[in-house]
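[1] One predicted model, sequence on top.
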Amino acid sequence: MPRVIFYTATTLNGFLADDQDSLDWLFAAPGGEGGDEDFQRFLAGVGVLVQGSSTYRWVLEHEDLIAHPEKWPAYYGERPTWVFTSRALPTVPGADIRFAAGDVREAWPAIREAAGDRDVWVVGGGDLAGQFADAGLLDEIRVSIAPATLPSGKPLLPRRLGAERLELTSARQAGAFAELTYRLKPSGG
């Protein structure tokens, strides 16, 4: 059974993106482009990616992926990617992108099958990760806290999850970032 992991970066004050869904603040931080050895080990264990439409659109536009689809593998490799959306979005030519709408539980059997014995990475956003948590499908939250703040933006995880559900399993420094890993306990325990 694959684990579902929300692995993301956030500002010190808890925002994933600014009010325009931009991640420019992240790439301006030293080491914000990612790619350290720990991240590469994590990525090697991922079989499927899941993301919301705002994350997908930002990557499409930021990297001009419709005009340059050859850049897609640099981001995600050849892994299947589910994009949860309520609107029509373009597909990156040659990429294995699958669009889904509605409850994450409805798409879960296909996501689980495609992942096989590898993990599912919830790339973003916070509300989508919250939907997986609500459905009892989120196993772990790995958050890299960047040396940056924003006056407002998209929150890290717009859900109430208390200490009874979150168990800190790791804390480490990754360059200018602090990375925290929490195991998500089932509701009621």
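    Thanks, I have the structure now.

[2] alpha carbons only for contacts and neighbour counts from here, please
    OK.

[3] can you pull the contacts of the residue positioned nearest the centre of the chain?
    Taking C-alpha atoms, centre = their mean, the centroid of the chain lies closest to residue 123, which sits 1.6 Å from it. By C-alpha atoms under 8 Å, 6 or more residues apart in numbering, the contact set of residue 123 is 6-8, 49-51, 55.

[4] Next step: those residues restricted to helices.
    Of the contacts of residue 123, the ones assigned to helices by DSSP state H are residue 55.

[5] hold the first one in mind and look at this next one:
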Amino acid sequence: MATIYYTATSLDGYLATTDHSLDWLFEVPGAAEAESGIGDFMAGIGALVMGSSTYDWLLEVEKPHEKPGAWQESFGERPSWVFTHRDLPAVPHADIRFTQAPVDQVHAEMTAAAGDRDIWLMGGGDLVGQFDDAGLLDRVMVSIAPVTLGAGAPLLPRDIRSDRLTLTGVSQVGQFAELSYDVKPKAAT
């Protein structure tokens, strides 16, 4: 069981534009091919985690609250945690748990819910950084798109040095470079 940050980023390290758009990602030739591999990844996932911006984006683009069963079609019956400090609408018939608690206080509950499967940290980067701060980030898997944005939401706004990252996989899917790194916890100080 691992806690995995799996995402796509621009070549210059941004998850989204300054106005939170991901349109640039879906415009890349071969994006659908790259996304088609998500099924294999999802088979090993037991719980989902996201911040409020990621959840807002899913609501806006996927519209699961308007399409019965849309959330389950994308994510199955997996429990999902949304870290937020504001009220957000729930998706009918989806196991979504809103929390303001620190990540280390919620991680045990997520791990229990995931069983022997992994936890997917969907984003954003700062939330993932909080998992790293707590020593709970095990792996980073990133698909790098051939796009530069110049500004936006950063991939992972933390100082994580090479002594903590071990490259475990490199592949090409269409125009995307896919990298996987195991993450060692910070040394105790």
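    Okay, I see it. From a predicted model like this one, the values you see are computed outputs, not experimental measurements.

[6] TM-score of the superposed pair?
    The TM-score (TM-score structural alignment, normalised by the length of structure 1) is 0.94; 187 aligned residues with a C-alpha RMSD of 1.4 Å.

[7] Nearest to residue 75 of structure 1, out of the contacts of residue 123 of structure 1: which one, please.
    residue 49 (10.8 Å; C-alpha to C-alpha).

[8] returning to that earlier point: would you mind finding the match for the residue nearest to the centre of structure 1 in structure 2?
    When structure 2 is aligned by TM-score structural alignment, residue 123 of structure 1 is paired with residue 122.

[9] Rebuild the contacts of residue 123 of structure 1 as a markdown table, extending it with distance to residue 189 of structure 1 and neighbour count.
    Output for the contacts of residue 123 of structure 1, formatted as a markdown table (distance: C-alpha to C-alpha, whole Å; neighbours: other C-alpha atoms under 10 Å):
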| residue | distance to residue 189 of structure 1 | neighbour count |
| --- | --- | --- |
| 6 | 20 | 29 |
| 7 | 23 | 20 |
| 8 | 25 | 19 |
| 49 | 28 | 23 |
| 50 | 26 | 28 |
| 51 | 28 | 22 |
| 55 | 32 | 19 |
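
[10] returning to what we had before: looking at this, the match of residue 123 of structure 1 is in a strand?
    Yes - read with DSSP: H, G, I helix; E, B strand; the rest coil, residue 122 of structure 2 is one of the residues of a strand.

[11] Please tell me how far it sits from residue 52 of structure 2.
    11 Å (C-alpha to C-alpha, to the nearest Å).

[12] Repeat that for residue 136 of structure 2.
    20 Å.

[13] so is the closest residue to residue 58 of structure 2 other than its chain neighbours in a helix, a strand, or just coil?
    Excluding its sequence neighbours, the residue lying closest to residue 58 of structure 2 (C-alpha to C-alpha, 6 or more residues apart in numbering) is residue 64, at 7.8 Å. Recorded secondary structure, residue 64 of structure 2: coil (three-state DSSP).

[14] my guess is residue 64 of structure 2 contacts residue 75, does it?
    No - using C-alpha atoms under 8 Å as the test, residue 64 of structure 2 is too far from residue 75 to be in contact (10.8 Å).

[15] all strands for structure 2, in order.
    In structure 2, the strands defined using DSSP state E lie at 3-10, 14-16, 45-51, 80-83, 96-99, 118-123, 139-145, 153-154, 165-173, 176-183.
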